[in-house]
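Trainee: What follows is a predicted structure for the sequence shown.
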Amino acid sequence: GHAVWCARKFIGNEPFAVLLGDDIVQAETPCLKQLINEYDKTLSSVIGVQTVPKNETNRYGIIDPSEQYGRRYQVNNFVEKPSIGTAPSSLAIMGRYILTPQIFMFLEQQEKGAGGEIQLTDAIQKLNEIQRVFAYDFEGKRYDVGEKLGFIKTTIEFALQNDELRDDLLSIIRDLIESERVKI
């Protein structure tokens, strides 16, 4: 939230996009374009979401949806990192946002939330109390490169999609697996 608030002078009074760098989305229609299309229909802030397993909801901002319009949801509440078993849904915020500039009113006054940080989700919840904020279950595969294993898995998956690298990479992986078996 603090990083977005710091950008307010560059953004001015226009809607803007936020893309968190630890999330990569691979989709036929880019995720950001999907959200822009929804903004154009609603003229409201739109938050990108996808379903996560219930035992992982404590890692994300989660939406409490009310009405559903295809892949778009009207949202009652946004909850930052709820304790396991308390999440209102399994629809998690996935690092892609189109926000109206009114968010800055709330980021300026925002106190530290979950994890001792100024949470963008908390400010979005306050924005939702004065104007509609939608969530959009975007199409595509989301990769989490914000943690070591997710970064490695993403790198391997993308490398395997490259025809020039695929055979050599598979050979390297086979050799690594075999050498690990020998150690056991």
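Mentor: The structure has been received and is ready for your questions.
Trainee: Please make it C-alpha for all contacts and neighbour counts, starting now.
Mentor: Noted.
Trainee: Checking my notes, D40 in a helix, right?
Mentor: Yes: using DSSP: H, G, I helix; E, B strand; the rest coil, the assignment for D40 is a helix.
Trainee: Pull the number of nearby residues for it.
Mentor: Residue neighbour count, defined by other C-alpha atoms under 10 Å, stands at 10 for D40.
Trainee: Equivalent analysis for the one 10 residues further on, please.
Mentor: By other C-alpha under 10 Å, the residues close to Q50 number 18.
Trainee: okay, pairing it with this:
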Amino acid sequence: MKKFVEKPAQGTAPSNLAIMGRYVLTPEIFDYLKTQKEGAGNEIQLTDAIERMNNDNQVYAYDFEGERYDVGEKLGFVKTTIEYALKDDSMREELTRFIKELGL
């Protein structure tokens, strides 16, 4: 990877790739985190530390193909939960009945 960007503003993303939040990192990442300054949202961002580590040693990424769920926002979390619950044979019928009872 050439660059990692945490939560770019809409329309400014440098590519159509997204960080999915699953990492295999060496213990070296903790050295970068110890000195990491606050980033997006005034928080220490793991992505920023990975970006710094990438500047010193190449970091690799996996180009995942499949469904991506954004559970970092409330609505995304709810949508994902409902979708997976509807795929579950043990919950589908009761959840479908509940949704119909809401009268939406």
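Mentor: Arrived safely. Values in this document were obtained by computation on a predicted structure and should not be read as measured data.
Trainee: and the residue mapped onto G76 of structure 2 from structure 1, what does it touch?
Mentor: Counting by TM-score structural alignment, G76 of structure 2 lines up with G150 in structure 1. Applying C-alpha atoms under 8 Å, 6 or more residues apart in numbering, we find G150 of structure 1 in contact with 143-144.
Trainee: Assign a three-state SS to G150 of structure 1, would you?
Mentor: G150 of structure 1 ends up helix, using three-state DSSP.
Trainee: any idea how far it is from E178 of structure 1?
Mentor: To E178 of structure 1, G150 of structure 1 is 23 Å away according to C-alpha to C-alpha, to the nearest Å.
Trainee: for E108 of structure 1, same thing?
Mentor: E108 of structure 1 is 55 Å from E178 of structure 1, by C-alpha to C-alpha.
Trainee: which one of these two has more residues nearby?
Mentor: Taking other C-alpha under 10 Å, E108 of structure 1 and E178 do not tie; E108 has more neighbours (15 against 11).
Trainee: Please identify which helix or strand holds the more buried one.
Mentor: According to DSSP states H and E, E108 of structure 1 maps onto helix 103-109.
Trainee: By how much does that helix deviate from structure 2 on average?
Mentor: Using mean C-alpha distance after the TM-score superposition for structure 1, helix 103-109 of structure 1 ends up 1.5 Å from its aligned counterpart in structure 2, as a mean over the superposed pairs.
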